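# Build me a model:
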Amino acid sequence: MRAGFPVARKGMVIGLLGGSFDPAHGGHAHITREALKRMGLDRVWWLVSPGNPLKVQGPAPLPDRMARARAVMRDPRVVVSDLEARLGTRFTAETLTRLRAIYPGVRFVWLMGADNLGQFHRWERWEDILRMVPVGVLARPGWGVRARMSKAARIYGGDLVDRGEVLRSKRAPAWCFVNLPMDSSSSTAIRARGEWRR
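Purely as a prediction, here's the structure:
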């Protein structure tokens, strides 16, 4: 295995939670723990991205965001990683293509909050993502109905499964919407209150 890359064995099911984590907070940790439990994942890798192509302003420096993420998410089943910087990928579809080649026999499940499903159709090659790996959508405050009515949810409504653990073995395209107790933490709100330096 390459230096700096997480270890995964053939047959493992790894959830991937990508984002700028600017900053990481309790809400990220909450949905990660719920995904591990409700989807029967072996591990979750946080992919702390170098930047977000959909955001105009760049995030705080990557080392700062990595350090904060590691402080927030203390669970031996979770790896906080800068894989996208190491791979040199900018878009999720590129990252997934590379990871599937590097880790043959490992099953990946893409994880996202419901707020991301609401604008998923704006992501680069978003339909390729849905065809590559199952997707687990985790409820976020204020996004239940809007996420379920999103363009991606409407187009791929026939691929919706009713239980998260089904994603362990279901071939893509497949996705689920997981309702869970809400955590209202928000990176945007934390930055607005001045609790996180940029």
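
# When you work out contacts or count neighbours from here on, use the C-alpha atoms and nothing else.
Fine.

# Helix or strand for residue 176, just tell me which one.
Residue 176 is part of strand 175-178, with elements assigned from DSSP states H and E.

# Also residue 101?
Once you assign secondary structure using DSSP H and E, residue 101 falls within helix 92-102.

# Now do the contacts for residue 17.
With contact set as Cα atoms under 8 Å, 6 or more residues apart in numbering, residue 17 has these partners: 32, 44, 45, 46, 47, 110, 111, 112.

# The same query, at a cut-off of 6 Å, please.
Each residue near residue 17 by Cα atoms under 6 Å, 6 or more residues apart in numbering is listed here: 46, 47, 111.

# Repeat that for residue 50.
residue 85.

# for stretch 120-127, how far is the first residue from the last?
9 Å (Cα to Cα, to the nearest Å).

# structure for this one too, so we can compare:
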Amino acid sequence: MKVGLMGGTFDPIHLGHLLAADSVCEALELDEVWFMPTNVPPHKEHKPGASAAERLEMVRLAVEGHPRFRASDVELRRGGVSYSIETVTRLRKEHPDKQFYYIIGADMVQYLPKWYRIEELVRLVTFVGLERPGYSTEYETLPGPIREAVRLVRMPQVELSSTEIRQRRAEGRSARYRVPDRVNDYIEVNSLYET
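Model (predicted):
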């Protein structure tokens, strides 16, 4: 079974995340994509605006009803900083029958050499870099062993970010049409990201 792993703060999850996962599912014929909210992201400066439980619930609401999408709390259960090597090692131990594909944005491909224990990680998982118009993955400049572990998949250009959605909410504006309807309802009912 081929499983895509999509990590992120998902603060909040938005339609761009779902479109990216769907693009990879189609291109690589994945059986499932697991969305894994990070506990403490190693690459981000800001602390999440929503709690871990709220972020996980928004992911659950976003993927509910999709036959191949799943919400996973593996990184939240582990606690601490969410290092990919620890997550992938654990998942491979728990699911030895699955082949994992780690989905990352175009901007993250060039930073792979700086990832914690990347030399081990590239032996455990295939990375899928999302190619978007206007973004360079700098794939050609990656060291050989890392480059060999990366597949590139094109996705449509979507100008959406969780930062923009939080900003809109802080300004009293809606996140509608940027997040799934059920996620929007959850954000509004729980007054998330309001100042």
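
# tell me which residues in stretch 46-59 of structure 2 are buried?
By 16 or more other Cα atoms under 10 Å, the buried positions in stretch 46-59 of structure 2 come out as 48, 49, 50, 52, 54, 55, 56, 58, 59.

# need the helices for structure 2, in chain order.
For structure 2, applying DSSP state H gives helices covering 15-28, 52-63, 74-78, 84-94, 106-109, 118-124, 144-148, 162-170, 181-189.

# Please name whichever of those helices is nearest to residue 43 of structure 2.
Each of the helices of structure 2 has some distance to residue 43 of structure 2 by Cα to Cα; the shortest is helix 106-109, at 10.0 Å.

# What is the corresponding segment of structure 1 for the closest one?
Under TM-score structural alignment, helix 106-109 of structure 2 corresponds to residues 114-117 of structure 1.

# again, but for stretch 20-40 of structure 2
So in structure 1, the equivalent range for stretch 20-40 of structure 2 is 31-51, judged by TM-score structural alignment.

# could you dump the buried residues of stretch 46-59 of structure 2 to CSV with distance to residue 29 of structure 2?
Supplementary listing: the buried residues of stretch 46-59 of structure 2 in CSV, determined by distance: Cα to Cα, whole Å:
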residue, distance to residue 29 of structure 2
48, 32
49, 34
50, 33
52, 30
54, 30
55, 27
56, 25
58, 26
59, 22
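
# quick one: which of the residues you listed is nearest to residue 26 of structure 2?
Where the buried residues of stretch 46-59 of structure 2 are concerned, and distances follow Cα to Cα, residue 26 of structure 2 has its nearest neighbour in residue 59, at 20.4 Å.

# show me what contacts the aligned residue in structure 1 for the closest one?
Taking TM-score structural alignment as the alignment basis, one finds that residue 59 of structure 2 is matched in structure 1 by residue 69. For residue 69 of structure 1, the contacting residues are residue 24, by Cα under 6 Å, 6+ apart.
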